[in-house]
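# for reference, the sequence and a predicted model appear below.
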Amino acid sequence: MAKNKFHDGPGPSQRQLRVGELIRRTLSEVLARGDVHDPDLNRLSITVGEVRTSPDLKIATAYVLPLGGKGQDTVIELLARNKGELRRMVGKKVGLKFAPDLRFRLDETFDRMDDTRRMFEQDAVRRDLDE
């Protein structure tokens, strides 16, 4: 049986989901308030869509998107440049024994949703669905 490249097991544990959501909310608050000492980062509005943690909670991958979707590469660079400060803030606010290493990736969920909507609008697909 072929392995699904997106899931390597039963999925995230309740603890991973809970900690991921705590980190997501904390990152969102910190970025919205402009608590980071980087004026370039504070000028941007960034949405943190999801945070996934590794099973041992040592790595947290945040899926982010700048408001309006413009400047995606810049956002990833700025977040990576400030990840030490963000990690300290997250560690302090979330209350974990060890703050996870933060990694940042573009959130492509909205792009996939748009692609799906376009697919459902195609005449051939509509005909198949109507039957």
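Structure received.
# CA only for contacts and neighbour counts going forward, please
Fine.
# following the longest helix along the chain, which helix or strand comes up?
Ranked by residue count under DSSP state H, the longest helix found in the chain is helix 14-33. For helix 14-33, the following helix or strand on the C-terminal side (DSSP states H and E) is helix 39-42.
# list the contacts of the helix or strand following that following helix.
Reading on from helix 39-42 to the C-terminus, the next helix or strand found by DSSP H and E is strand 46-53. Contact with strand 46-53 is made by 16-17, 19-21, 23-24, 27-28, 31-32, 59-67, 75, 107, as judged by CA atoms under 8 Å, 6 or more residues apart in numbering.
# got another one to weigh against that:
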Amino acid sequence: MPSRDFKRTDRVSAELRREIGLLVHAAVRDHALPSVSVSDVETTKDLDVATVWVTALMPEKSAEAVKALKELAKEFRRELSRSMRLRRVPELRFKYDESVDRGERIETLLRENPVPPAPASSEDE
């Protein structure tokens, strides 16, 4: 019997990411929230808690967006219980994913301060 490459938590996390992404997109549109998207979902092994990582188009409004999503978490969970075939839908915890902002900051610093080319070594001659 072949071994399973994906654990159940990985499959549930992927499905949650797709479903929550649609719900967040609709909430942004319906509640006039700052534009955010779901970057990842991490589910605990017992499937009790799902941490939903979101990124914002405007990082300065990320705290406002995450706060609004936390308030909508129970409504999202109720919608997920209708659309997904899970015995128990995990509790949703929204957190801001700062990795995109860090990457942009590093890229900006590299553009402003380019690394000079390394001098040719004497061994090449």
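Cool, got the structure. Computed from a prediction, not measured in an experiment: that's the story for all the values here.
# still on that earlier bit, report the buried members of the contacts of strand 46-53 of structure 1.
Buried members of those, scored by 16 or more other CA atoms under 10 Å, are 16-17, 19-21, 23-24, 27-28, 31-32, 59-66, 75, 107.
# still on that earlier bit, what packs against the longest helix of structure 1?
When contacts are defined as 3 or more CA pairs under 8 Å, 6 or more residues apart in numbering; DSSP states H and E, helix 14-33 of structure 1 packs onto strand 46-53, helix 83-94.
# now do 6 Å
Packing partners of helix 14-33 of structure 1 (3 or more CA pairs under 6 Å, 6 or more residues apart in numbering; DSSP states H and E): strand 46-53.
# what stretch of structure 2 does the next helix or strand after the strand it packs on fall on?
Note on strand 46-53 of structure 1: by DSSP H and E, the next helix or strand toward the C-terminus is strand 59-66. Using TM-score structural alignment, strand 59-66 of structure 1 lines up with residues 49-56 of structure 2.
# mean shift of that stretch relative to structure 1?
Its matched residues in structure 1 lie on average 1.0 Å from stretch 49-56 of structure 2 after superposition (mean CA distance after the TM-score superposition for structure 1).
# quick one, what contacts the spatially most central residue of structure 1?
Centroid check for structure 1 by CA atoms, centre = their mean gives residue 63 as the closest residue, at 1.6 Å. Neighbouring residues of residue 63 of structure 1 by CA atoms under 6 Å, 6 or more residues apart in numbering: 48, 49, 50, 105, 106, 107.
# grab the nearest non-local neighbour of the residue in structure 2 that the fifth one lines up against.
Taking TM-score structural alignment as the criterion, the aligned counterpart of residue 106 of structure 1 in structure 2 is residue 96. Using CA to CA, 6 or more residues apart in numbering and skipping the chain neighbours, the partner closest in space to residue 96 of structure 2 is residue 54 (5.1 Å).
# give the contact list for that neighbour.
37, 38, 39, 96, 97.
# and the longest helix of structure 1, which stretch of structure 2?
With TM-score structural alignment as the criterion, helix 14-33 of structure 1 aligns to 7-26.
# now do that stretch: everything it contacts.
Stretch 7-26 of structure 2 is contacted from outside by 38, 41, 42, 43, using CA under 6 Å, 6+ apart.
# let me have those residues in TSV, adding distance to residue 70 of structure 2 and neighbour count as columns.
Below are the contacts of stretch 7-26 of structure 2 laid out as TSV (distance: CA to CA, whole Å; neighbours: other CA atoms under 10 Å):
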residue	distance to residue 70 of structure 2	neighbour count
38	13	23
41	15	24
42	16	19
43	17	22
